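Undergrad: Fold the following, please.
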Amino acid sequence: MAKYVLISLPSTFDSLKATIADNGTVVPFNIPNLKIGTLDALVQQADDLAKLDSACQALVAKVGDSLRTLYDGDDQKAAEQKIVNDKPTDQYLRSFTWNTVRYRADKPVAELFSGLQKDLVMTDNDVKGKLNQYNQVKTNFTVLQRKQTGNLATKSLTPIIDPAVLIRDSEYLETHLIAVPKNLRKDFIKSYETLTEGIVPRSAVELAQDDEFVLYAVTTFKKNGADFEQKCREQKWTPRQYKYVEGGKEEEKRELERVAREEEEGLGGSSAYGLHRLERKCHDLGPCHGTPGLRGVCLTLRPASGTNYKLVKKVKIALDTAYSYLGGNAFGRDKRGKITKDDAALTSEIAAAGVGGHGEGNEYTAYVYYEFEL
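TA: Model (predicted):
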């Protein structure tokens, strides 16, 4: 997980880079001027966006868990699917451009928010559908694999059976295929002829064997076939259902290859392209309309060592030192980052109202500051 911060304040790009110094990488993150209405509406929208952002985060987390499950806990493979618009997330953030067609900047923020809500619902339904579809394909693939690799009691008999051993198109006789455990083969040879009436004497023919079973073909009269198979089950011998089909071997192979491709494509296609895009859109709107009047540089920042959160604190202190003047007297801080003025209560009231920038937790900052992880 890498730590990112979105920052918006009236500063030059070079000045901000100098403030951050070696504690992170600063790149432009361009956001259009959004159509903001009244302050009351903005406060309500900030609260609504926070809830929507939480819903987006939960949905993305659910997809991440699903990916790890699909990849049998392989975090590396799951991480490879963290792409947005066919780009790795870090590259996407570094080259971000606002989708002006889908989210028109000339529309009110409330309308953009409504569009995001619809996107969330549609994406959630889409992901559920894709996961269900993939799970069905995976189940089919597992069944086909088991038919190819199981024992003679379960695997497909299509590659094994020579059609010449089968009685076909007979009015009175039929062939039964019976998988007998190896430790019961002597009992089978000794007693199969007397299980029921209508069994052709000495008709048992061994067709194949593996580590667990021996497969026999036995001929009976059709009218006694069902009774014979039931008696076999009682002896713990497994009747196998098989019907010869011309070209069946080739067709079964093609089916296995087809489902294998679908399963592989399902893994590649079930990553949360839409989800990560949607999550980013929530982040785009959330921090960048939080402070009306500040139309400065909007940036994305990643601490150089990724998960070293101490760098994030150093960045925050550097920003507070350089830009606390933007908040007036309420944001005078000492070297430890604590508010030095007597209006901390005012700061808390403003933060509770949701106006302005967002720091760690509910802390209010003099500029727009938004942390997230990928």
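
Undergrad: For the rest of this, base every contact and every neighbour count on C-alpha atoms.
TA: Noted.

Undergrad: mind checking the SS state of A208?
TA: strand (DSSP: H, G, I helix; E, B strand; the rest coil).

Undergrad: ok, so what distance separates it from V245?
TA: 20 Å (CA to CA, to the nearest Å).

Undergrad: between those two, which one's more packed in?
TA: Neighbour count, other CA atoms under 10 Å: between A208 and V245, A208 has more, with 14 against 10.

Undergrad: Secondary structure element holding the residue nearest to that one when sequence neighbours are not counted?
TA: Distances taken as CA to CA, 6 or more residues apart in numbering put L215 closest to A208, at 5.2 Å, once the chain neighbours are dropped. Element membership for L215, per DSSP states H and E: strand 213-221.

Undergrad: Point out the other elements, helices or strands, that that strand touches.
TA: Here strand 213-221 touches strand 173-181, strand 205-209, going by 3 or more CA pairs under 8 Å, 6 or more residues apart in numbering; DSSP states H and E.

Undergrad: Was I right to think Y71 contacts Q81?
TA: No: contact criterion CA atoms under 8 Å: Y71 and Q81 do not qualify, at 10.8 Å.

Undergrad: Flag every buried residue along stretch 78-93.
TA: By 16 or more other CA atoms under 10 Å, the buried positions in stretch 78-93 come out as 78-79, 81-84, 89-90, 92-93.

Undergrad: Just to be sure, which of the residues you listed are found in strands?
TA: Judged by DSSP state E, strands contain the following of these: 83-84.

Undergrad: Columns distance to R302 on top of the buried residues of stretch 78-93, output as TSV?
TA: Formatted as TSV, those follow (distance: CA to CA, whole Å):
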residue	distance to R302
A78	21
A79	18
Q81	20
K82	17
I83	17
V84	17
T89	12
D90	9
Y92	13
L93	10
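
Undergrad: Could I get the contacting residues of C298?
TA: Contacts for C298 (CA atoms under 8 Å, 6 or more residues apart in numbering) come out as 6-9, 28-31, 288.

Undergrad: One more pass at 6 Å, please.
TA: C298 makes contact with 7-8, 29-30, according to CA atoms under 6 Å, 6 or more residues apart in numbering.

Undergrad: circling back: please produce TSV containing the helices and strands packed on strand 213-221, extended by distance to F141.
TA: Converted to TSV, the helices and strands packed on strand 213-221 look like this (distance: least, CA to CA, whole Å):
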stretch	distance to F141
strand 173-181	24
strand 205-209	25
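
Undergrad: structure for this one too, so we can compare:
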Amino acid sequence: MAKAFWMVAAPNERVAASTRVQEEVETRHQLGSVSKISMPTFRVGTLDSLMSISDRLAKDSKTVEVITERLLRQYRELAGGRDDVVPLVDGKECVKYIRAFEWDEARFASTEQLQSLVAMIMEQVARLEDDLKMRATDYTATKQAKSTLERKSQGTLMTKSLGAIVTQSHVVETEHMSSEFVVVNNNNKDEFVSSYESLGKLVVPRSLLLVLHDNEFSLYRVIVFKKGLEEFRANCRERRYNVREFKYDPEAFELEQDQLEQLVADADTQADAFTAWSETAYGDAFVSLVHLKILRVFVESVLRYGLPVNFELCLIAPNPKQEARIRMCLADMYAHLLGHWSSGGDTGDEQMIPGVTSDKEFYPYVFDSIPLPS
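TA: Below is the predicted model of the structure:
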């Protein structure tokens, strides 16, 4: 499948432009499929307004392409990182939507001024972008809070919540004494066991208790007089023993578990809602993109070919690796439209051609493309 659909606008001469392009590109040379895109009768306005709109459309077109692609990436990320899924557009696949395109009068009434139509499209896309940022921020915050709590319950003894490990029997807490919980790398546990009493003058002798160990770390309880806590902790840090800050509180642990369960439920709910919204938002953005592209081609065609409107917009789906041949075919068909620009000169001259903006290569026909999701 082609990476993009081409839009080619050319004047009707002896035969309709769409008929001629179809005969040459599709029927005679078999370089791709060609169809006609019907456009409503837009309110043209003044030449100055058309020039102004043309410049704006060049920038707006790029903006909408970027936002549409961003929405697709977000949807795919939420769909499990699958790069092959593409949301429907108005209930159709993207390709089918473009081929069967009809101007959406309910969303973008063609009786409006061209400036108003462009503004309506861009306002809709701006709302989608703002909504995307807000939803992504909220979803990320929930995921991060969930991950933080999950690390506490699933990590190593260095980070894991001690609430699920330490019981009342491990704790000695009085007015003058406190239980300190120390995580020691298993490579250093023999050293710690033999020397823990020397880590402070007020360490209670023979108070060491192994609470739990895993493949990497061991968790010990040591009883220390409260007046000697700072000395004990400083000496542990010096020897790279990790003293965990912990106060035994079974109610706090239960609350933490409830918070984790709630965050898991919230994250799942947000993910479902965000996925559904992204699916719809991508379709809306794609609709806006196609309408904006058609407006751009219309404005450039009026600037290029003049009034009254006597041109048609052709949709070309190039066959694989046939883009260059289509260019040659169209160049031969419309070489006569170059007029005095055929001896133009440098790029600076080309930028002054009506209907040609600086971001586009010049062709004897008006050209734009609709990128397809890859």
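
Undergrad: residue closest to the middle of the second structure?
TA: Geometric centre of the second structure, nearest residue: R70, 3.4 Å, by CA atoms, centre = their mean.

Undergrad: what about that residue, which SS state?
TA: Per three-state DSSP, the local secondary structure of R70 of the second structure is helix.

Undergrad: Counting neighbours, what do you get for R206 of the second structure?
TA: Neighbourhood size, R206 of the second structure [other CA under 10 Å]: 10.

Undergrad: can you tell me how far it sits from S194 of the second structure?
TA: Distance of R206 of the second structure to S194 of the second structure, given as CA to CA: 11 Å.

Undergrad: circling back: per the alignment, name the residue of the second structure opposite the residue nearest to A208 of the first structure.
TA: For L215 of the first structure, the aligned position in the second structure is occupied by L219, per TM-score structural alignment.

Undergrad: Just give the number of residues close to its match.
TA: Counted with other CA under 10 Å, the neighbours of L219 of the second structure add up to 25.

Undergrad: and what of S343 of the second structure?
TA: Using other CA under 10 Å, S343 of the second structure has 8 other residues around it.

Undergrad: Check the gap between it and C329 of the second structure for me.
TA: Where C329 of the second structure is concerned, S343 of the second structure sits at a distance of 20 Å (CA to CA).

Undergrad: Tell me where the stretch 101-250 of the second structure has helices.
TA: Taking DSSP state H, counting those that start in this stretch as the test, the helices found in the stretch 101-250 of the second structure are 114-154, 189-195, 229-238, 250-305.

Undergrad: JSON lines for these, including distance to H336 of the second structure?
TA: Rendered in JSON lines, the data for those read as follows (distance: least, CA to CA, whole Å):
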{"stretch": "helix 114-154", "distance to H336 of the second structure": "30"}
{"stretch": "helix 189-195", "distance to H336 of the second structure": "88"}
{"stretch": "helix 229-238", "distance to H336 of the second structure": "84"}
{"stretch": "helix 250-305", "distance to H336 of the second structure": "13"}
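
Undergrad: Please work out which of the ones you listed is packed deepest.
TA: The highest mean neighbour count among the helices of the stretch 101-250 of the second structure, using mean count of other CA atoms under 10 Å, belongs to helix 250-305: a mean of 19.

Undergrad: and that helix with helix 114-154, angle?
TA: 160 degrees (axes from the mean of the first three to the mean of the last three CA atoms, to 10 degrees).

Undergrad: Specify the local secondary structure of R295 of the first structure.
TA: Put simply, R295 of the first structure is coil when judged by three-state DSSP.

Undergrad: which outside residues touch stretch 350-364 of the second structure?
TA: Contacts of stretch 350-364 of the second structure (CA under 6 Å, 6+ apart): 300, 303-304, 334, 337-338.

Undergrad: now stretch 302-310 of the first structure
TA: Applying CA under 6 Å, 6+ apart, the contact partners of stretch 302-310 of the first structure are 2-4, 23-25.

Undergrad: I'd like the distance from that stretch to the chain centre, please.
TA: Using CA atoms, centre = their mean, to the nearest Å, the mean C-alpha position of stretch 302-310 of the first structure is found 26 Å from that of the whole chain.

Undergrad: number of nearby residues for G354 of the first structure?
TA: Count around G354 of the first structure with other CA under 10 Å applied: 21.

Undergrad: Now check the second structure for the residue matching R280 of the first structure.
TA: With the correspondence set by TM-score structural alignment, R280 of the first structure lines up against V290 in the second structure.

Undergrad: Nearest spatial neighbour of its match, chain-adjacent residues omitted?
TA: Using CA to CA, 6+ apart and skipping the chain neighbours, the partner closest in space to V290 of the second structure is I370 (6.9 Å).

Undergrad: Report all helices and strands that whichever strand or helix holds the one you found contacts.
TA: Assigned by DSSP H and E, I370 of the second structure falls within strand 366-371. Packing partners of strand 366-371 of the second structure (3 or more CA pairs under 6 Å, 6 or more residues apart in numbering; DSSP states H and E): strand 4-11.

Undergrad: Produce a PyMOL select command limited to the buried residues of the contacts of stretch 302-310 of the first structure.
TA: In PyMOL syntax, the buried subset of these is picked out as below (16+ other CA under 10 Å):
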select buried, resi 3+4+23+24
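
Undergrad: and the counterpart of T111 of the second structure in the first structure, how many neighbours?
TA: Matched by TM-score structural alignment, T111 of the second structure corresponds to D106 in the first structure. Using other CA under 10 Å, D106 of the first structure is surrounded by 13 other residues.

Undergrad: Nearest spatial neighbour of D106 of the first structure, chain-adjacent residues omitted?
TA: K35 (6.1 Å).

Undergrad: How far does the helix or strand hosting D14 of the first structure sit from its chain's centre?
TA: If you go by DSSP H and E, D14 of the first structure is part of helix 13-20. Relative to its chain's centre, helix 13-20 of the first structure lies at 37 Å (CA atoms, centre = their mean).

Undergrad: Check the mean deviation of the next helix or strand after that helix from the second structure.
TA: Where DSSP H and E defines the elements, the next helix or strand beyond helix 13-20 of the first structure is strand 25-28. Aligned to the second structure and superposed, strand 25-28 of the first structure gives a mean residue distance of 4.2 Å (mean CA distance after the TM-score superposition for the first structure).

Undergrad: for strand 25-28 of the first structure, which positions count as buried?
TA: Neighbour-count burial for strand 25-28 of the first structure flags 26-28 (criterion: 16+ other CA under 10 Å).
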